[in-house]
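Visitor: can't give you the sequence, but here's the structure:
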């Protein structure tokens, strides 16, 4: 009806093209406010349990000049959360703020008794965990035994019993009224700082409105995207604001240096650049060395020093890629012969996969689990020795939609008490530790749970496409509108299209990637495309059915565009359900 068309047009600014409106609508965003939420629309922090108690602890520690120790985690979310906490508390007047982070090999995940023992000489009055703590019962007990107050800020799913901390802020606690359940760890501590500032304002302890905490949103954006939490409206508002700071050149020196060493252009930075460039460089420090290097980079305000630290992180990331590729090659060799028990002590065939090799690095098994999950569309748990020659194993689990892997570990733990030593995580990713002697029993129990839980439809991989692009939409204006229309990510996926193309030319680049020249019926000019990891040791067919993204080609500049191919089959030969590959992951 004409009236409906008028109301629909009024919901969108004129600069939003019909293609982007269609993309937004497919993701449930029917007007510009829901498609591009603003900071002014952020959920208020009031519903978070223990927030009053948490801000009282922090406010008292600041006013009395007590020593605050922030303990982070060894991934990008934990590193950015630590940097946000340290920077934010100092902005609010805290003078004695220290920070620490566990070593993956030495301490394992989270606040452990061994880490508390190492931190004891620092003699903190208040210990604040960021991005962990909800499962760290023993470590928190050890800290409390030393007379420390403990504030836990976390977003991981809690177990049946909460640790004995003085306050626990976690939107996923039972009974918590905060609607933004998808906050990353960095988002949780940012919200705590917002509430702390409000409290200190009410107490008359700040000049004017107090410090501008929005200056921390560049770090919040990086941690949120890198942790792969769903980008609901609240998280999109946080990430979009952080990206605006980075694009305007107002990000912290450490992130600016990471953008530079990654070869990205700050003014065109998107969520994908965080996921593929900044996040992996931060994560690499925690995987192969010590995340304290990454945190130092994020806390550094000297551009020259930040550049040195970013270059070290870049070198570690190159080493990480080499280690990862070797582990993946072993896995792929086993997969190629369909003899999935060929990796060390084996990979189980069926509804789920358990993989282990004595030579694997514990810091990289999560990436191996991710790649195997993408390759097979099965939940995967990959194990490595916690350290060379150790009997303790560290495992990383990655899952598929429809299988809550943290709940699966909880179910195994309930049925087989003592089998798993520690575990925690989310629906799509989790971590655990167990004794190597229990690997066979765990594999059997995990596979049995998967077989009982998963059905054939869930195990059938598909690619969700936004349909075909019209010939007139293959242009720079639409490519830029799609790039800038995000932030895109988990729960608000980047637009993906599909269609048939004639292959005009092709060549192999970088040994594994396929560069293509394509023709689309109705398009005015040939189209350039790149398929990362697409070389299959044989020429591509003359016609291809592609799932692809439309992107500006900044390398060629001008009006140039290119298609980023995510999946390719011979035209007319695509299966009803095709595996969702992520060939560009980890670049």
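Guide: Yes, it's here. It should be emphasised that the depicted structure is a prediction, and the values quoted were computed from it without experimental measurement.

Visitor: Going by C-alpha atoms from here, please, whenever you check contacts or count neighbours.
Guide: OK.

Visitor: Beyond the host helix or strand of residue 371, next helix or strand please.
Guide: Per DSSP states H and E, residue 371 falls inside helix 365-376. Per DSSP H and E, the first helix or strand lying C-terminal to helix 365-376 is strand 380-385.

Visitor: just how off-centre is that following strand within its chain?
Guide: Once both centres are worked out by C-alpha atoms, centre = their mean, to the nearest Å, strand 380-385 turns out to sit 19 Å from its chain's centre.

Visitor: try stretch 485-492
Guide: 12 Å.

Visitor: Over to stretch 521-532?
Guide: 31 Å.

Visitor: how far does it stretch from start to finish?
Guide: Distance across stretch 521-532, first residue to last, is 24 Å (C-alpha to C-alpha, to the nearest Å).

Visitor: buried set for it?
Guide: Of all the residues in stretch 521-532, those buried under the rule 16 or more other C-alpha atoms under 10 Å are 527-532.

Visitor: Mind listing residues that contact stretch 152-171?
Guide: If you take C-alpha atoms under 8 Å, 6 or more residues apart in numbering as the criterion, stretch 152-171 is touched by 48-51, 53-54, 128-137, 140-141, 144, 149-151, 172-173, 176-185, 188-189, 424-426.

Visitor: from the buried residues of stretch 521-532, which is closest to residue 257?
Guide: residue 532 (25.8 Å; C-alpha to C-alpha).

Visitor: Verify the stated contact: that closest one with residue 563.
Guide: No: counting by C-alpha atoms under 8 Å, residue 532 sits too far from residue 563 to count as a contact (11.1 Å).

Visitor: how far away is the spatially closest residue to residue 405 that is not a sequence neighbour from residue 54?
Guide: Spatial nearest neighbour of residue 405, chain neighbours left out: residue 427 (5.3 Å); criterion: C-alpha to C-alpha, 6 or more residues apart in numbering. Distance, residue 427 to residue 54, using C-alpha to C-alpha: 27 Å.

Visitor: So which of these two has more stuff around it?
Guide: Using other C-alpha atoms under 10 Å as the criterion, residue 427 and residue 54 rank with residue 54 on top: 23 against 19.

Visitor: Now for that one: which residues touch it?
Guide: Contacts of residue 54 were listed using C-alpha under 8 Å, 6+ apart, and they are 151, 167-169, 192.

Visitor: doesn't it fall inside a strand?
Guide: No: Residue 54 is assigned helix when assessed by DSSP: H, G, I helix; E, B strand; the rest coil, not a strand.

Visitor: before we move on, the earlier item: report the buried members of the contacts of stretch 152-171.
Guide: For the contacts of stretch 152-171, a burial check counting by 16+ other C-alpha under 10 Å picks out 48-51, 54, 128-137, 140-141, 144, 149-151, 172-173, 178, 180-185, 188-189, 424-426.

Visitor: Please compare the first structure with the one that follows:
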């Protein structure tokens, strides 16, 4: 199934604690009214952005002197929306001596370029306002300065060490910026600049520039907290009112009703359609839609964008499928997947790279080759920096840039093979030092009784969801899925019901990844909540995000574990086991017997085990075979032995008083022995794990740290008795909740009875295995 470890933030089976969730999400310490019901007045309370006042002064000077202004944008949705925000701002001011330039992705590439600046100079432009670009354009802005053009640089990307010599820079990330909130998108900055400019001229702020900024904020995947949360919340309300005619038309061709618009609509419906213009045509088409007022024009532009988006999706599928076909033929030992072809369209590379990351759980780069240059788009996995990797290969590349999770580069075709070698070298060297375990954040482990429409409505108040304020991921453990099957015209979408409920669990495009799953077993399921209305009935749906088998065989009831624990911490009993263990070599009293012949023994039979795995295995055999006269135990006790006629040992054999029939199952019949490690080493590992996360899932501990089931329970007992950690098990032994305790004095393990007992017991296991 899936391969994620769970980062569990909370567990509560009784009810949903929304106040606790609010405290976790409210990272900018808004009061509840401002967080859930913001007003336009709430914007701008986090401090002024450095450079805005100087920019407003220069723009007003240009307006007074009727200087020609150019808004220089970018070809993605954010850049297009940023350009629209400022064009509408100047329209509200009644100033018409304004033009714009959005570069072509195919012929110009990202950011400012000399040809465009020379052309603007020849058209008598005296002021350039960049939006969503420019922070790295040192040489280009030097050229503009030499041509008598002032540049107001507005850009939300992180600042390099050397900044361009612009007239002024509006970027919250620059040193000395007093704004508490830094993570605007380009259109968010353009909105802040536009509002300041309009206010300085006592001009009303048009609603649609806030609507457009809200769309870009989600589409550009910036943090949906702080002021961005307010921008998007208020922007959604305006979209529902149909303020911008172009956006309204785009929703209609996409088949979305205004009242149903949410953050997912911005990210997965509007954003991709605006982006499609810059990817495979020209971004001016998207800009035209946002600026249009005529009903026929907006219908025309919306229809064209919808068609382009469908074409983009088809082209993306072709690149992705071709990449997978080639990669699956390779021996994918490296932690990066690389796909390159002359047939790939440069505008679709990032989409394909993102899908490859999702499929392979590896860093991905997809490249389009021309006669002389290869251009690539990179996507990362959590914990790996694209920026650092680009720095490593910078001497080879012609151009590169990006952030932690995504980036782009270009390289001469004659250096493409060298680039691939260096990328593989860097990534594999990184992962030789840093273990990668894909992780799924779980906001809350809950119970089925909490999955109600009322709770869904309460959770929905935390909208808009997106980067930094992701939709809630809940989890159910030890549940069964009934009526599993596949739906859709091509039967690729998985659907099932949570047993004994009407709640349906869904996962799209899951036929391949779930084809070998045994749905008769219990599952641990991570999911987001969705509401589905059909034929007038509204029900909850679970959108499956992660799923694994529950650890049914790893979980023991309290009485059984307590009995095992009591036996182990009895030091004298451990000594007896060690002292009384005899060799089976040349011992005529011991008879060999295979597991399948145990049922032929006469009388009552006891089987004694020294590993929990053995005990689980034998108990399962007894259950499935219906062997009523056979019982399995963990470590023999004298009072237990007395009532049995036959004693069967697995590997270790004890000296026994009296006339008992003693048997041993040969090792070759029972090959599940475990490799026990030093208890103290595993104590340190587990303690560090609890410092990272207070709530851990047994499945993840076994997988990530290679700690065995009995070791897991033993170490928890030791940590408890050492008063290092207070551990509880709210759901059997599948989930452990640990609270670190304050330690005043050094722990002397030599005086800890529990540690000594377990350590001696596991040493006995190791020496037994070695023999």
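Guide: Looks like it came in fine. Quantities reported herein were computed from a predicted structural model and do not represent experimental measurements.

Visitor: Superposed, what's their TM-score?
Guide: Once the chains are overlaid, their TM-score stands at 0.84 when taken by TM-score structural alignment, normalised by the length of the first structure; 536 aligned residues with a C-alpha RMSD of 2.8 Å.

Visitor: Just confirm the residue nearest to residue 405 of the first structure contacts residue 408, I think it does.
Guide: No: judged on C-alpha under 8 Å, residue 427 of the first structure makes no contact with residue 408 at a distance of 9.1 Å.

Visitor: From the contact counts, what lies against the lengthiest strand in the first structure?
Guide: Longest strand in the first structure, counting residues (DSSP state E): strand 497-509. Helices and strands touching strand 497-509 of the first structure, by 3 or more C-alpha pairs under 8 Å, 6 or more residues apart in numbering; DSSP states H and E, are strand 513-519, strand 543-552.

Visitor: now those strands as TSV including distance to residue 445 of the first structure?
Guide: Formatted as TSV, those follow (distance: least, C-alpha to C-alpha, whole Å):
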stretch	distance to residue 445 of the first structure
strand 513-519	39
strand 543-552	37
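
Visitor: Can you say which of these is packed in most?
Guide: Sort those by mean neighbour count, taking mean count of other C-alpha atoms under 10 Å, and strand 543-552 sits at the top with a mean of 22.

Visitor: Return the distance of it from the chain's centre.
Guide: The answer for strand 543-552 of the first structure is 25 Å, by C-alpha atoms, centre = their mean.

Visitor: now the angle between strand 497-509 and that strand, please.
Guide: Orientation of strand 543-552 of the first structure against strand 497-509 (axes from the mean of the first three to the mean of the last three C-alpha atoms, to 10 degrees) gives an angle of 90 degrees.

Visitor: Give me the angle between the helix or strand harbouring residue 569 of the first structure and strand 513-519.
Guide: Assigned by DSSP H and E, residue 569 of the first structure belongs to strand 561-570. Interaxial angle, strand 561-570 of the first structure versus strand 513-519 (the same axes, to 10 degrees): 100 degrees.

Visitor: List of residues touching strand 561-570 of the first structure?
Guide: Defining contact as C-alpha under 8 Å, 6+ apart, one finds that strand 561-570 of the first structure is touched by 474-476, 479, 527-532, 541, 543-554, 580-583.

Visitor: hang on, the earlier thing: and which of the buried residues of stretch 521-532 of the first structure is nearest to residue 277 of the first structure?
Guide: Ranked by distance to residue 277 of the first structure (C-alpha to C-alpha), these are led by residue 532 at 15.2 Å.

Visitor: what does the closest one align to in the second structure?
Guide: Matched by TM-score structural alignment, residue 532 of the first structure corresponds to residue 508 in the second structure.

Visitor: Distance of its match relative to residue 496 of the second structure?
Guide: Counting by C-alpha to C-alpha, the separation of residue 508 of the second structure from residue 496 of the second structure is 12 Å.

Visitor: and if you look at residue 548 of the second structure?
Guide: Counting by C-alpha to C-alpha, the gap from residue 548 of the second structure to residue 496 of the second structure is 15 Å.

Visitor: and if you look at residue 614 of the second structure?
Guide: Taking C-alpha to C-alpha, one finds residue 614 of the second structure at 34 Å from residue 496 of the second structure.

Visitor: cool, and residue 359 of the second structure?
Guide: Residue 359 of the second structure is 23 Å from residue 496 of the second structure, by C-alpha to C-alpha.

Visitor: again with residue 633 of the second structure
Guide: Separation of residue 633 of the second structure from residue 496 of the second structure (C-alpha to C-alpha): 39 Å.

Visitor: what residue of the second structure takes the place of residue 482 of the first structure?
Guide: For residue 482 of the first structure, the aligned residue in the second structure is residue 459 (criterion: TM-score structural alignment).

Visitor: What mean distance separates the longest helix seen in the second structure from the matching residues in the first structure?
Guide: For the second structure, the helix that runs over the most residues, judged by DSSP state H, is helix 295-327. Average distance, helix 295-327 of the second structure versus aligned residues of the first structure after superposition (mean C-alpha distance after the TM-score superposition for the first structure): 1.4 Å.

Visitor: in the superposed pair, what's the mean gap between the very next helix or strand once past that helix and the first structure?
Guide: Moving toward the C-terminus from helix 295-327 of the second structure, the next helix or strand (DSSP H and E) is strand 336-341. Compared with the first structure after fitting, strand 336-341 of the second structure deviates on average by 3.0 Å (mean C-alpha distance after the TM-score superposition for the first structure).

Visitor: residues contacting residue 286 of the second structure?
Guide: Neighbouring residues of residue 286 of the second structure by C-alpha under 8 Å, 6+ apart: 80, 274-275, 277-278, 301, 305.

Visitor: Most neighbours of all the residues you listed, which one?
Guide: Going by other C-alpha under 10 Å, residue 274 tops the contacts of residue 286 of the second structure with 33 neighbours.

Visitor: Please pull up the equivalent of that one in the first structure.
Guide: Using TM-score structural alignment, residue 274 of the second structure lines up with residue 282 in the first structure.
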